[in-house]
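> Sequence and predicted structure below; questions after.
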Amino acid sequence: MLLLGDIDIDGVRELLHGHGLCLEVVGEDCPIPGSYWGEPEAGLIGATVFARNDTPVHSLLHEACHLIVMPAERRDGVHTNATDSIAEEDATCYLQIVLADSLPDVGAVRLMADMDAWGYTFRLGATRAWFENDAAEALAWLNERGLA
């Protein structure tokens, strides 16, 4: 599992900043604010994604993408749980794979393998199979909102 501490954190900060988000890295022994799944999974409060060096990259990108896909009027009030619908969840999963390719030390293929290892579930049994063959609705959802 690729962890935040394994990659260029400044690159992640730049990526998130480009989408109007902040990354706050908390100390090794500190709780992660807004973590839905519990530590070491990423958390979110408002437009800030919280993580530690032991946070999986797929978790950080997933939570960030929840914030990116949600309407701006919901973003300020979000705390811990960001899911609004299955369509929004699917769009989040799709976008996190796309954004992984913009991080040189991550990439979509690695991220999808980590998503499978963590336990993401898709109808076709694997993240890559879903992304390549069954994600047209998620992509359309993102396109309708100018996010793809």
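Sure thing, it's come through.

> Going by C-alpha atoms from here, please, whenever you check contacts or count neighbours.
Will do.

> before we move on, what SS does Val49 have?
Secondary structure, DSSP: H, G, I helix; E, B strand; the rest coil: Val49 is strand.

> what's the nearest residue to it if we skip its chain neighbours?
Counting by C-alpha to C-alpha, 6 or more residues apart in numbering, Val49 lies nearest to Leu23, which is 4.9 Å off, once chain neighbours are set aside.

> then this one, side by side with the first:
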Amino acid sequence: MLRLADIDALAVDALLACHGLVLERVADGAPIPGSYWGEPEAGVIGNTVYARADTPVHSLLHESSHLIVLPRERRARVHTDASDSVAEEDATCYLQIVLADALPGVGRERLMQDMDAWGYSFRLGSTRAWFESDAEDARAWLAERGLLPSLSSP
């Protein structure tokens, strides 16, 4: 499983900055603020994503995507739990896969493998099957809000 320490830190900072987010690196062994799943999973508070070197990249992108899909006024109030609907959660999962292509050495293929290894569950049995065959609603939700880069088609 890819961890934050395994990828280009500047690329992560640039990707998050494009969406008005900041990555706050947490010291090794320190608690991760705003982590819903517990350490080493990423955390969110406001416009900040918290992660340690051992945080999985899929977690970093998932929590970042939660903030990206929120209207700015809701972002400011987020602490730990950023989702309030199934549609928003599905859009978050879809967006994290798309965003993986912006990180050198990650990409959607690797991210989907890591999502499966972590235990994301989808009706069709795998992240890839969901992304390619069952995510029309998530794609539409993101497109409706102008959050879907043109390169995101499966």
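Great, that's in hand. Computed from a predicted structure; not experimentally measured.

> that older thread, I'd assumed the residue nearest to Val49 of structure 1 was in a strand, is it?
Yes. According to three-state DSSP, the state of Leu23 of structure 1 is that of a strand.

> what does it align to in structure 2?
Superposed on structure 2 with TM-score structural alignment, Leu23 of structure 1 falls opposite Leu23.

> so how far is Gly43 of structure 2 from its match?
For Leu23 of structure 2, the distance to Gly43 of structure 2 (C-alpha to C-alpha, to the nearest Å) stands at 10 Å.

> Of the two, which one has the most company?
Legend: neighbour count by other C-alpha atoms under 10 Å for Leu23 of structure 2 and Gly43, higher for Gly43 (31 against 22).

> For the aligned residue in structure 1 for the more buried one, give me its contacts.
Using TM-score structural alignment as the criterion, Gly43 of structure 2 maps onto Gly43 of structure 1. By C-alpha atoms under 8 Å, 6 or more residues apart in numbering, the contact list for Gly43 of structure 1 reads 32-36, 49-51, 60, 63, 80.

> got the contact list for the closest residue to Gly43 of structure 1 other than its chain neighbours?
Distance criterion C-alpha to C-alpha, 6+ apart; nearest residue to Gly43 of structure 1, sequence neighbours excluded, is Ser35 at 3.6 Å. Applying C-alpha under 8 Å, 6+ apart to Ser35 of structure 1 gives the contacts 41-44, 50, 80.

> Repeat the analysis, applying 10 Å as the threshold.
Contacts for Ser35 of structure 1 (C-alpha atoms under 10 Å, 6 or more residues apart in numbering) come out as 41-45, 49-51, 59, 63, 79-81.

> most centrally placed residue in structure 1?
The centre of structure 1 sits closest to His62, judged by C-alpha atoms, centre = their mean, with a distance of 1.5 Å.

> Confirm that residue sits in a strand?
No. With three-state DSSP as the criterion, His62 of structure 1 is assigned helix and is not in a strand.

> so which helix or strand takes in the spatially closest residue to His58 of structure 1 that is not a sequence neighbour?
Leaving out its chain neighbours, the residue that sits closest to His58 of structure 1 by C-alpha to C-alpha, 6+ apart is Leu111, at 6.0 Å. Leu111 of structure 1 is part of helix 108-118 when elements are defined by DSSP states H and E.
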